[in-house]
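Student: no FASTA, just this:
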């Protein structure tokens, strides 16, 4: 694709990096010359200094022949207007935008298109979806859930004494009381899609796909244990906290405490969610954790508007006794890398969640989700198989993807999760999970999309 990205900030650079890695032609537009200069020093793309609301700038970026225009500048208004101009002037170009202010979309989202924009992603809503999925699965940090499948992808390091160590994958599957597929192995920074004859070694990082019921067996075998959170404390009465609470059933809300230093915010949450415990206090107050017994909760979500406070709070909570802690990152994605060093179980980045949502839309209706593993060296696609797909109607053993990718799981049209063998016959309407090395991603997309 030829893709034009308005905004060379954190979201724009993240999306540009991913699109370039997939061999797409990317043009970045930003009104700040320093941002464009920095982007061009790090990325293999074209950069233009100018306004996304200037038709001449859009023409110089060759918007007329672009497949997509992505508006992720720091201004909602600029994103909206620039997409509107592109829709009007270059009608064949698909437009997507990140819009934070719900004034433009309403609390429940838009029922129709706004200014001709094909797709809008709200960062708060995307982060809330990711957090809710994480809570529902009961897994933090080392597993991925999917949009249309209940299968899970679990990533772990192989330790000394692990039943996975020094075993052929084919023999390993026969020796465990669980069905799974090893989707990828990261060995000293080299990532590959294994075959049945591959041997897992101590120190390898392994990604496998299994049913939810089998994940617990596999996690226990690997030395990782899971317990679903029964009680949750949320720090920060933000919109993300509000969105998550809306998804909880009434019985779950009775096990939730919310902490915020703003009395008016506390009153609003108490009014909207009468079942929760609302604490009007500053989380930085030494006495709050002890007096309110916050360390006794299974999970702490730090959801304030301050990345620094979220990281500090989540790290302190883990040391104070909380089983799990999760930090929200709004602005500084560098904190994502620090999380594991501070004993935080997981970090949710609004930047990454928004970029994932926008890219998922651009990839088409048949791609329900896309996840990146091992710094983007491996991609995990969730395809909804169409009757026109090249692989539809074929047995897996007839599809030549050896060494390039692997079909790691299938959810059939009746909602049954399947860990497939080579005899499985692919049918239209099924959800298919495929892991693929980045260099073969285009080939896999042509087969399954």
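Tutor: Looks like it came in fine. The shown structure was predicted, so the numbers you read here are calculated from the model rather than taken from an experiment.
Student: please make it C-alpha for all contacts and neighbour counts, starting now.
Tutor: OK.
Student: enumerate every residue touching residue 259.
Tutor: Going by C-alpha atoms under 8 Å, 6 or more residues apart in numbering, residue 259 touches 233, 234, 235, 236, 237, 266, 278, 279, 280, 281, 282, 283.
Student: the same query, at a cut-off of 6 Å, please.
Tutor: Residue 259 makes contact with 235, 236, 279 under the criterion C-alpha atoms under 6 Å, 6 or more residues apart in numbering.
Student: try it against this one:
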């Protein structure tokens, strides 16, 4: 796929890095030559110096035969204009814009064919906010994503020593609680994926991927890990866009939230715009005396959400040492995140991975309505729609157990109108079913896409 990326900032660089690794033809447009030089040294892509909102720059980038444009410059205006030019001048089929403003998504008339011709919006801040809110809702989890319009939850977590399923075979998950509609599709043990079967015994410390009917998600998680108490008190360091969004979301759900912000001007703004039950504190998250005064040891969750990786790491380490039950840090540099994940920092969040999960559904081929990166981007979970009939489709009319899936891949759920079918290999795929597929390696995604493609005879 030939993809144009407008903007070589933090988001654009991350998007380019992820997509070029999947053998796409990538061209990046940015006004700063130094940024493009760095990208071209690191990755197999082309850089074009220019303004992505100018026709001439688009022309030099080869927009006339591009399959997709992803406009993720720092300016909303540049991104919107770039999409409009891509559509009306060069007829680029797919157009995605990164938007910071919360007003634009609420005005769909601005985005359609009579507006800026945007097919889809992505918001890194919104993606990370949703990601963090889910982690507070599921304190046992390392990652939580929703699929099938929120009806199915995909949860990464570890088995605790006192979990009901610890030292029990997988088949006991349904036997111990037959009303829980859930399935384990993958297990990592000591850093390696293991082959699983109903007889596989879960060990404390195993990292597993659980797919569950959202209604039963909390019960299923509790079977694996019951060491966490319900979260009620949350302290956030950083009152930027993400910190403020998370504080607002959590306060609306009834959590006790304290927000630390270094800028007095920003503190005053937050105090007037956030709900009244959010306590806004002026200070720095690395200030030990401030954390002590605010009883950090009583906090169920600490979140470091500033724009500075080093500050987020240091404040999280300090909060953990001073007694915070669980610490979560926002870390932009991938190397830092991999180093800190699972150490004294319980969860390291990469904004780029959250953004990529939002983008994947538009980059993937076939009728994929949802896609999320797992295991730091190594694996994926896809939501595909089964189209066609028995003659034109390789999946319709077949049992799950008979599908030719790549090695290690598995179907976690089939969503059909009012039914969610999990952990049943005898389910037969029907037209318009939404199928949730776990793929352990990104290299195998194309095989799954081909499996669900409809033959030309159907049309």
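Tutor: Happy to help now that I have it. Note that this is a predicted model, so its numbers are computed, not measured.
Student: so which of the contacts of residue 259 of structure 1 belong to strands?
Tutor: Among those, the members falling in strands (DSSP state E) are 235, 279.
Student: which one of the contacts of residue 259 of structure 1 sits closest to residue 30 of structure 1?
Tutor: residue 236 (32.7 Å; C-alpha to C-alpha).
Student: number of nearby residues for the closest one?
Tutor: 25 (other C-alpha atoms under 10 Å).
Student: gap between the nearest residue to residue 208 of structure 1 once chain neighbours are set aside and residue 431 of structure 1?
Tutor: The spatially closest residue to residue 208 of structure 1, leaving aside those adjacent along the chain, is residue 182, at 4.2 Å (C-alpha to C-alpha, 6 or more residues apart in numbering). Residue 182 of structure 1 sits 18 Å away from residue 431 of structure 1, going by C-alpha to C-alpha, to the nearest Å.
Student: next: residue 265 of structure 1.
Tutor: Following C-alpha to C-alpha, the distance that separates residue 265 of structure 1 from residue 431 of structure 1 is 42 Å.
Student: distance from the helix or strand harbouring residue 260 of structure 2 to the middle of the chain?
Tutor: Using DSSP states H and E, residue 260 of structure 2 sits within strand 256-261. Here strand 256-261 of structure 2 shows a centroid-to-chain-centroid distance of 24 Å under the convention C-alpha atoms, centre = their mean, to the nearest Å.
Student: over to stretch 308-328 of structure 2?
Tutor: Taking the mean of its C-alpha atoms, stretch 308-328 of structure 2 sits 22 Å from the chain's own mean (C-alpha atoms, centre = their mean).
Student: what range in structure 1 does that stretch sit on?
Tutor: Per the alignment by TM-score structural alignment, stretch 308-328 of structure 2 matches residues 306-326 in structure 1.
Student: mind listing what's buried along the matching stretch?
Tutor: 307, 309-318, 322-326 (16 or more other C-alpha atoms under 10 Å).
Student: those: which two are farthest apart?
Tutor: 307 and 323 (21.1 Å).
Student: thinking again about what came up before, and residue 265 and residue 431 of structure 1? Which one has more around it.
Tutor: A count of neighbours by other C-alpha under 10 Å puts residue 431 above the other of residue 265 of structure 1 and residue 431, at 27 against 17.
Student: who's in contact with that one?
Tutor: 383, 384, 410, 411.
Student: what about the residue nearest to residue 204 of structure 1 when sequence neighbours are not counted, distance to residue 21 of structure 1?
Tutor: Nearest-residue entry for residue 204 of structure 1: residue 187, 5.0 Å, with adjacent residues in sequence omitted and distances by C-alpha to C-alpha, 6+ apart. As judged by C-alpha to C-alpha, residue 187 of structure 1 and residue 21 of structure 1 stand 21 Å apart.
Student: so which of the buried residues of stretch 306-326 of structure 1 sit within strands?
Tutor: Checked against DSSP E, the buried residues of stretch 306-326 of structure 1 include these in strands: 324, 325, 326.
Student: which residue packs closest to the first one, ignoring adjacent ones?
Tutor: Taking C-alpha to C-alpha, 6+ apart, and ignoring the residues beside it in sequence, residue 324 of structure 1 has residue 299 as its nearest neighbour in space, at 4.7 Å.
Student: how about the helices in the stretch 151-300 of structure 2?
Tutor: Using DSSP state H, counting those that start in this stretch, the helices of the stretch 151-300 of structure 2 run over residues 172-176, 217-224, 241-252, 264-273, 288-293.
Student: trace residue 289 of structure 2 over to structure 1, please.
Tutor: Match for residue 289 of structure 2 (TM-score structural alignment): residue 287.
Student: burial count for its match?
Tutor: 12.
Student: how much space between it and residue 281 of structure 1?
Tutor: Counting by C-alpha to C-alpha, the gap from residue 287 of structure 1 to residue 281 of structure 1 is 10 Å.
Student: which residues touch the spatially most central residue of structure 1?
Tutor: For structure 1, the residue nearest the mean C-alpha position is residue 353 (5.1 Å; C-alpha atoms, centre = their mean). Residue 353 of structure 1 makes contacts with 126, 127, as judged by C-alpha under 6 Å, 6+ apart.
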